[in-house]
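1. please find the sequence and the predicted model below.
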Amino acid sequence: MRLAVIADIHGNLDALEAVLQDLRPQGIDRLYINGDVVNRGPDSVACMRRVLEWSHTDLPQPEFTLGNHDDLMLLWQARSPLLPAEWYADPFWGATAWSARQLERAGMLAPIAGWPMSLRPHTPGLPQVVIAHGSPQHYREAIGTFTSPERGAELLAAAETGVLVASHIHRPMVRQVGLPQIGTREQPEGWLINTGAVGAPFDGDPRARYLLLEADQGSWTPSICAAPYDRTGVLERFGTSGLLEEGGLSALIFLEELKSARSLYTPFWEWTSAQGLGKDAASWGVFRSLNPHLFVPV
């Protein structure tokens, strides 16, 4: 039994195709897409079509969880009061507005609304697996190397699982966490895993990352896989698609993230907020000058 979990495609069709090509010879029995198919990159519509209009006879039909960027598209187009009202008129949110418009015009928003927050694929004779974009408690909860052993054990116990698969932060991780008991079943340790990102890695490695879970003598063996691909096409489509022109500064930041395989959007947001500065081109220039190490191309 082999399970594959891919996540954080973020509108990067070339990275998605590289992962699917990498998966084909591996005998995958089940495939899960753990949120954030869309936004950030120029190919949100194409990526949605690829995963919804499934034509891969050599790969199983995928199941989905809801990611925060997927949900953001729904909230944005609905002008939801769950988002700050000032965001809708703020040019900094231009890339989000552009992606949401593209998806609505293509009729690709409705399927997102039906995606669950988590999945519990069950395989007889093997520890329970739980898949959630962030954590089962919230799709924005970050799970990574910074997660304490105590919090990891809490998450596994709360989900009543031996294997918790998260994504969201775009940095892969595989860790064993001590857990004396899950429900009534003795389980000496569990797995706390982050899949990493297909379309926008943040660990300095531009390859598209995904997770394989392989059954081995009544337990799961996880491994993070990496699929190299040529980024030239997706980088060019930031310009040819209209995303850079209409998306403004946020689209430029997403482009720079793809070039460097490092997180820029969140650090820039946090820095401007701490300094009381606007999220504009002038602030971006200062941020770049203060953090040259983040912009080194991979």
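-> Received, thanks.
2. C-alpha only now, for contacts and for neighbours.
-> Will do.
3. which stretches of this protein form strands?
-> Along the chain, the segments classed as strands by DSSP state E run 2-6, 30-34, 62-65, 118-119, 129-132, 163-166, 173-178, 181-182, 185-186, 189-194, 208-216, 219-227.
4. adding distance to residue 238 and mean neighbour count, write the ones you listed out as a markdown table.
-> Below are the strands of the chain laid out as a markdown table (distance: least, Cα to Cα, whole Å; neighbours: other Cα atoms under 10 Å):
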| stretch | distance to residue 238 | mean neighbour count |
| --- | --- | --- |
| strand 2-6 | 23 | 23 |
| strand 30-34 | 24 | 22 |
| strand 62-65 | 26 | 20 |
| strand 118-119 | 31 | 22 |
| strand 129-132 | 29 | 24 |
| strand 163-166 | 28 | 26 |
| strand 173-178 | 29 | 17 |
| strand 181-182 | 47 | 18 |
| strand 185-186 | 50 | 10 |
| strand 189-194 | 28 | 24 |
| strand 208-216 | 18 | 22 |
| strand 219-227 | 21 | 18 |
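5. nearest to residue 247, of those?
-> Evaluated over the strands of the chain, closeness to residue 247 peaks at strand 208-216, with 24.1 Å, by Cα to Cα.
6. which one of the strands of the chain lies closest to residue 289?
-> Residue 289 lies closest, by Cα to Cα, to one member of the strands of the chain: strand 208-216, at 28.5 Å.
7. wouldn't residue 284 be in contact with residue 268 here?
-> Yes - Residue 284 is within contact range of residue 268, at 7.4 Å (criterion: Cα atoms under 8 Å).
8. what about versus this one:
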Amino acid sequence: MFLCKNFVGQANLWRKLLTNHAASNILPSFNNYSGLAVCSQNRCLFSHKNERNTYHITKLTPLHRKWCSRGLLDRDAGDLLTVQHNRVQKKITDLFPMPRATLNELTSKTPNQIFEIHYKQNTVAPKGRKKVVQNNDWTCTYTFVWPEKKKFESTAISKRKAADKAATQAIHWLFINKRIDAKGCPVYDKNVLDDIKKDFNEPLEAAISDKSVKLIGKIWKEYESGIKNIYEATFKEARQKMIEMPAVVTKDSTIDEELKQHVHPVYGRNVPPATKAALERRDRALTRKFKAYDEDLTPLPIDEY
């Protein structure tokens, strides 16, 4: 009985050693995978065949621990994706701090109108006899036709906040889909650029209805019969007066400086140029007043400096 237990124990020991030896020799490239690093027998099941003496893997966790973070292995993967998404949103918000202005500039840089804005105020009918004033929310909707038909809607307590939220959503969508660059300029496909260049070279075409043609003809006849003669006579008379005027008046600038009269800006009188004696007399009067000036009786703000 004792010998039987001894043989069974040695057989189990050799079986474990052979299994570990096979796991380390046959699968050297999977040592970094989850499961083999902890316990090979728990995660990998082997089936032994006598005719070929080979081992086959029936289950292996395809998660490489070397290149994965601990949070991705131990927690939900959605947490990491949420953090990355928030970082991308913050980056876009920093690039475009004024989303509404960015969208307006984007419209000015495109040949056609790419979106429309619609506002709507949610109205709630008050119940009861006493009508209470309610702050109805505003809903702003950005409807895009380029690069594809898309709608962005947001609701807020004010019209401006609702527009900012909807514009922010539109900016994020355009930037993530690579339809605008970091400066807010539109990004077109190569085929679209070729079509735009073709449209630039093509002549413009306009369609006018028969009713509009008749109306234009009527207006032209009235101009030829009554208005044209009046304009031509007026221009001819003005041209003749310009020819008879002196050269001083016909200059592009104003009348020459020497012909101007010096008029006082307040009283409207002619101001003769001051003589040297008048200037000296004015200086003596100011000097005399300055010597009699009393700082204590008449303080001025400039005295501190």
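-> Arrived safely, thanks for sending. If you're wondering where the values come from, they're calculated on a predicted model, not measured in any experiment.
9. TM value for the aligned chains?
-> Once superposed, chain against chain, the TM-score is 0.16 (TM-score structural alignment, normalised by the length of structure 1); 78 aligned residues with a Cα RMSD of 6.0 Å.
10. now the strands of structure 1 as JSON lines including distance to residue 21 of structure 1?
-> Shown next, in JSON lines, are the strands of structure 1 (distance: least, Cα to Cα, whole Å):
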{"stretch": "strand 2-6", "distance to residue 21 of structure 1": "13"}
{"stretch": "strand 30-34", "distance to residue 21 of structure 1": "13"}
{"stretch": "strand 62-65", "distance to residue 21 of structure 1": "15"}
{"stretch": "strand 118-119", "distance to residue 21 of structure 1": "24"}
{"stretch": "strand 129-132", "distance to residue 21 of structure 1": "23"}
{"stretch": "strand 163-166", "distance to residue 21 of structure 1": "22"}
{"stretch": "strand 173-178", "distance to residue 21 of structure 1": "23"}
{"stretch": "strand 181-182", "distance to residue 21 of structure 1": "37"}
{"stretch": "strand 185-186", "distance to residue 21 of structure 1": "38"}
{"stretch": "strand 189-194", "distance to residue 21 of structure 1": "21"}
{"stretch": "strand 208-216", "distance to residue 21 of structure 1": "11"}
{"stretch": "strand 219-227", "distance to residue 21 of structure 1": "9"}
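11. does anything pack onto the helix ranked longest in structure 2? Which helices or strands?
-> Longest helix of structure 2, by residue count under DSSP state H: helix 2-26. Under the contact criterion of 3 or more Cα pairs under 8 Å, 6 or more residues apart in numbering; DSSP states H and E, helix 2-26 of structure 2 touches helix 40-43.
12. pull the number of nearby residues for residue 290 of structure 1.
-> Residues within reach of residue 290 of structure 1, counting by other Cα atoms under 10 Å, total 10.
13. tell me how far it lies from residue 267 of structure 1.
-> Residue 290 of structure 1 sits 12 Å away from residue 267 of structure 1, taking Cα to Cα, to the nearest Å as the criterion.
14. likewise for residue 175 of structure 1?
-> From residue 175 of structure 1 across to residue 267 of structure 1, the span is 26 Å (Cα to Cα).
15. ok, now residue 158 of structure 1?
-> Per Cα to Cα, residue 158 of structure 1 is found 31 Å from residue 267 of structure 1.
16. next one: residue 249 of structure 1
-> 14 Å.
17. those two: who's more crowded?
-> The neighbour count for residue 249 of structure 1 versus residue 267, taken as other Cα under 10 Å, is higher for residue 249 (20 against 11).
18. pretty sure the more buried one contacts residue 281?
-> Yes - Residue 249 of structure 1 is within contact range of residue 281, at 6.8 Å (criterion: Cα under 8 Å).
19. any idea which helix is longest in structure 1?
-> helix 243-260.
20. helices along the stretch 101-250 of structure 2, start to end?
-> Remark: helices assigned in the stretch 101-250 of structure 2 by DSSP state H, counting those that start in this stretch are 159-176, 190-201, 210-222, 228-244.
21. just name the most buried of these.
-> Highest mean neighbour count among the helices of the stretch 101-250 of structure 2 (mean count of other Cα atoms under 10 Å): helix 159-176, with a mean of 19.
22. which one of the strands of structure 1 lies closest to residue 255 of structure 1?
-> Residue 255 of structure 1 lies closest, by Cα to Cα, to one member of the strands of structure 1: strand 208-216, at 15.8 Å.
23. which other helices and strands contact the closest one?
-> The criterion is 3+ Cα pairs under 8 Å, 6+ apart, and the helices and strands that strand 208-216 of structure 1 contacts are strand 2-6, helix 13-23, strand 219-227.
24. make it 7 Å
-> strand 2-6, strand 219-227 (3 or more Cα pairs under 7 Å, 6 or more residues apart in numbering; DSSP states H and E).
25. got the angle for the last one vs strand 208-216?
-> The one in question is strand 219-227 of structure 1. 160 degrees (axes from the mean of the first three to the mean of the last three Cα atoms, to 10 degrees).
26. and if you look at the shortest one?
-> With the same axes, to 10 degrees as the basis, strand 2-6 of structure 1 and strand 208-216 are set at 160 degrees to each other.
27. by contact count, what packs against strand 2-6 of structure 1?
-> Against strand 2-6 of structure 1 (3+ Cα pairs under 7 Å, 6+ apart) you get strand 30-34, strand 208-216.
28. can you check the last one too?
-> The criterion is 3+ Cα pairs under 7 Å, 6+ apart, and the helices and strands that strand 219-227 of structure 1 contacts are helix 13-23, strand 208-216.
29. let's have the ones you listed in CSV, adding distance to residue 33 of structure 1.
-> Formatted as CSV, those follow (distance: least, Cα to Cα, whole Å):
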stretch, distance to residue 33 of structure 1
helix 13-23, 11
strand 208-216, 10
